[in-house]
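> sequence and predicted structure below; questions after.
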Amino acid sequence: MRLALGVSYNGQPYLGWQSQPSGQTIQDQLEKALSEFCAQPVTTLCAGRTDAGVHGLMQVVHLDTELQREPFSWVRGTNRFLPPDIAVQWAQPVPDSFHARASAVARRYVYVLLESPVRPALESGRAGWAFRPLDETAMREAAQHLLGEHDFTSFRASACQALSPVKTLHRIDIHRRGPYWRFEFEGNAFLHHMIRNIMGCLVYVGSGVHPSGWMREVLQARSRDAAAPTFAPDGLYFAGPVYAPGWGLPTTTPAFDWLP
């Protein structure tokens, strides 16, 4: 049987998603818990790997198993063996043709940013920080230059392993609630550090370092040196993949409503 799981996590204490010898990753913790629950080794494949310090609102994984359990048993049984900052939110049997990564038609990210003269305290590790006032109109105008299919080399980390820098950004939404900003991104796929590098540029524009048209110049330069420094991972959340409705999988978790 192939099983899909939706997983939420606080990425602050972990070295990212992908398994490492130290065992201090989300994948290591999840597979260890699943193996305890199943009383046999379990491996998983995720929809999108996250970096150290990046959080997950709804990571989706799939696994193959001969163990027959009700979906609620997979959720409660696995969570029993997980640390408190990682939790399986739902479990659902899927056809063997389902693939957590390859079946996704898009991916979503959220970046939460605190605008304040004082650094985050309660939000430490869970929100980025801008100490200068931000211009919403300028950031919206800058974001428009990134929509559609482009070569995003200027926003690509040097260690990125993607075969092509050409990606399609479907949507960038910017909202404000008091001193908190919420940036939402949806695209067919993302390069390593792409969102954090875009955020660095948006904050530059929002704080008046560059005009909104500078974003187009950065994009066209196709050079990482043209863009702003990589922004902090603290406020970045993987909101999860988007699948065709026919798979019948959940699209959100309660954590979506917890964010500002």
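Cool, the structure landed.

> alpha carbons only for contacts and neighbour counts from here, please
Noted.

> so where's the longest strand in the protein?
If you go by DSSP state E, the chain has its longest strand at strand 166-177.

> give me the buried positions along it.
Lys167, Thr168, Leu169, His170, Arg171, Ile172, Ile174 (16 or more other C-alpha atoms under 10 Å).

> ok, Pro133 - contacts?
The neighbours of Pro133, taking C-alpha atoms under 8 Å, 6 or more residues apart in numbering as the test, are Glu115, Ser116, Gly206, Ser207.

> again, only this time at 10 Å
Counting by C-alpha atoms under 10 Å, 6 or more residues apart in numbering, Pro133 makes contact with Glu115, Ser116, Pro117, Pro179, Val203, Gly206, Ser207, Gly208.

> also Gln144?
Contacts of Gln144 by C-alpha under 10 Å, 6+ apart are Leu169, Arg171, Ile172, Asp173, Ser212, Gly213, Met215, Arg216.

> repeat that with 8 Å
Gln144 is in contact with Ile172, counting by C-alpha under 8 Å, 6+ apart.

> where's it relative to Pro84, distance?
To Pro84, Gln144 is 39 Å away according to C-alpha to C-alpha, to the nearest Å.

> now do Ser164
Ser164 is 37 Å from Pro84, by C-alpha to C-alpha.

> then Leu3?
For Leu3, the distance to Pro84 - C-alpha to C-alpha - is 23 Å.

> which of the two has more neighbours?
The neighbour count for Leu3 versus Pro84, taken as other C-alpha atoms under 10 Å, is higher for Leu3 (21 against 10).

> find the nearest non-adjacent residue to that one, please.
Pro93 (4.4 Å; C-alpha to C-alpha, 6 or more residues apart in numbering).

> wait, that neighbour touches Gly6, no?
No. Assessed by C-alpha atoms under 8 Å, Pro93 is found out of contact with Gly6, at 11.8 Å.

> so which of those two has more stuff around it?
Taking other C-alpha under 10 Å, Pro93 and Gly6 do not tie; Gly6 has more neighbours (25 against 17).

> isn't there a helix covering that one?
No. Counting by DSSP: H, G, I helix; E, B strand; the rest coil, Gly6 is located in no helix; its state is strand.

> those strands in the protein, which residues are they?
Using DSSP E, strands in the chain cover 2-9, 45-46, 55-64, 86-94, 106-115, 128-130, 148-151, 166-177, 180-187, 236-242.

> distance from the chain centre to the last one, please.
Offset of strand 236-242 from its chain centre (C-alpha atoms, centre = their mean, to the nearest Å): 4 Å.

> putting a second one here so we can go through both:
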Amino acid sequence: MKRVKLTVAYDGTNYCGWQVQPNGITVQEVLNRHLSELTGETIETIGASRTDAGVHALGNVAVFDTRVRMPGEKFSFALNQRLPEDIRIQESREVPETFHPRYVESEKTYEYQILNRRFPIPTERFYSHFTYVPLDIEKMQEAGGYLLGEHDFKSFCGAGAQVKTTVRCIHALDITKEADKITIRIRGNGFLYNMVRIIAGTLMEIGGGAYPPAHMRAILEAKDRKAAGPTAPARGLTLVQIKYPDSAFNAP
């Protein structure tokens, strides 16, 4: 038995999120089915991030166990010949059987895209959130600075989350604008349910003048979801990368 790690990219538009569920097709379900057909085994992948319906990924991570003799790096080629065009494996490799993508320390990077102009662009409708309200990027950048470091992010946690603690650490938060496109890029040691989308929704309210940038501190200190802004739509969010320390791949 060996464990294989997959780096998975997908367009989340047509899927009910990552995790297998009874009410619609998911990315994990498609992966499981094609892996099972490929190996002749019943395969159930374990994913690192349970992205929501409509959320995209460039580098989600999953692992599976198999007895097939195929080298780990060959699974990417074999799977990509079978998978639908909106799911592609970027890398496959054998890892220690003890490696678990959710329980090993990691750093995740997300991007949230905002189309900020008078009218929407149809080709952007699945990959960015459109708003015609002029956003002040400098105010958004100032507000984002209050989120850096380790904090209790309870105000930015969606209802129904089951976690032991709402304390997380944001290592970097960059907000840039090119033409009509605003990109919020956030990197941290982990994120709560809907945390990035709530941060994006709050930053847009501040950028639109609903309250001053310094109010972000009060939102953090409130530790109350009602204090923060709305949850931004899923379509603007992409999981860019999950980075693990090299030591995570050393055999015990």
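Okay, I see it. Note that this is a predicted model, so its numbers are computed, not measured.

> care to give me the TM-score?
Taking TM-score structural alignment, normalised by the length of the second structure as the basis, the two superposed chains have a TM-score of 0.94; 249 aligned residues with a C-alpha RMSD of 1.6 Å.

> quick revisit: superposed on the second structure, what's the mean shift for the longest strand of the first structure?
Aligned to the second structure and superposed, strand 166-177 of the first structure gives a mean residue distance of 1.1 Å (mean C-alpha distance after the TM-score superposition for the first structure).

> in the second structure, point out the residues matching that strand.
Under TM-score structural alignment, the match for strand 166-177 of the first structure in the second structure covers residues 167-178.

> thought Ile86 of the first structure was touching Val7?
Yes. Contact criterion C-alpha under 8 Å: Ile86 of the first structure and Val7 qualify, at 7.2 Å.

> which one of the two has more residues nearby?
Val7 (23 against 19).

> for His62 of the first structure, what are its contacts?
Arg2, Leu3, Ala4, Leu5, Thr44, Leu45, Cys46, His99, Ala100.

> aligned to the third one, what sits in the second structure?
Aligned against the second structure by TM-score structural alignment, Ala4 of the first structure finds its counterpart in Lys5.

> pull the number of nearby residues for its match.
Neighbours of Lys5 of the second structure under the rule other C-alpha under 10 Å: 26.

> one more: Gly240 of the first structure?
By other C-alpha under 10 Å, neighbour count at Gly240 of the first structure equals 26.

> list the contacts of it.
By C-alpha under 8 Å, 6+ apart, the contact list for Gly240 of the first structure reads Ala47, Gly48, Gly56, Leu57, Met58, Gln59, Val60, Arg107, Arg108, Tyr109.

> can we see that at 7 Å?
Counting by C-alpha atoms under 7 Å, 6 or more residues apart in numbering, Gly240 of the first structure makes contact with Leu57, Met58, Gln59, Val60, Arg107, Arg108.

> only the buried subset of these, as a ChimeraX command please.
Selection of buried members from those for ChimeraX, criterion 16+ other C-alpha under 10 Å:
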select :57,58,59,60,107,108
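
> ok, the contacts of Gly240 of the first structure in the second structure: which stay?
Contacts conserved in the second structure for these, counting by both residues aligned by TM-score structural alignment, their matches' C-alpha atoms under 7 Å: Leu57, Met58, Gln59, Arg107, Arg108.

> distance of the residue of the second structure most remote from its centre from Leu38 of the second structure?
The C-alpha centroid of the second structure is most remote from Arg69, which lies 31.8 Å away (C-alpha atoms, centre = their mean). Separation of Arg69 of the second structure from Leu38 of the second structure (C-alpha to C-alpha): 12 Å.

> what of Leu237 of the second structure?
Leu237 of the second structure is 31 Å from Leu38 of the second structure, by C-alpha to C-alpha.

> can you tell me how far Thr47 of the first structure is from Phe131 of the first structure?
For residue 47 of the first structure the amino acid is Ala, not Thr. Taken as C-alpha to C-alpha, the span from Ala47 of the first structure to Phe131 of the first structure is 34 Å.

> more neighbours: those two, which one.
For the pair Ala47 of the first structure and Phe131, the greater number of neighbours falls to Ala47 (20 against 12), based on other C-alpha under 10 Å.

> I'd say the more buried one and Ser103 touch.
No. When contacts are counted by C-alpha atoms under 7 Å, Ala47 of the first structure is not listed as touching Ser103 (8.7 Å).

> name all residues that make contact with Lys154 of the second structure.
Per C-alpha under 7 Å, 6+ apart, neighbours of Lys154 of the second structure: Thr166, Lys223, Asp224, Arg225.

> so which of those is the closest to Cys157 of the second structure?
Arg225 (6.5 Å; C-alpha to C-alpha).

> could you report the neighbour count for the closest one?
Neighbours of Arg225 of the second structure (other C-alpha under 10 Å): 18.

> residue contacts, it?
Lys154, Ser155, Phe156, Cys157.

> my guess is Ser8 of the first structure contacts Trp90. True?
No. Ser8 of the first structure lies out of contact with Trp90 (C-alpha under 7 Å); the separation is 9.9 Å.

> who's more crowded, the two?
The neighbour comparison of Ser8 of the first structure against Trp90 (other C-alpha under 10 Å) goes to Ser8, with 25 against 21.

> relative to Glu186 of the first structure, how far out is the more buried one?
Taken as C-alpha to C-alpha, the span from Ser8 of the first structure to Glu186 of the first structure is 18 Å.

> returning to that earlier point: helices and strands around the longest strand of the first structure, which ones?
Using 3 or more C-alpha pairs under 7 Å, 6 or more residues apart in numbering; DSSP states H and E as the contact test, the elements touching strand 166-177 of the first structure are strand 148-151, strand 180-187.

> with Leu122 of the first structure as the reference, name the closest of those strands.
Of all those, strand 180-187 comes closest under C-alpha to C-alpha, at 13.1 Å.

> what about Ala248 of the second structure, how many residues nearby?
Neighbours of Ala248 of the second structure (other C-alpha under 10 Å): 17.
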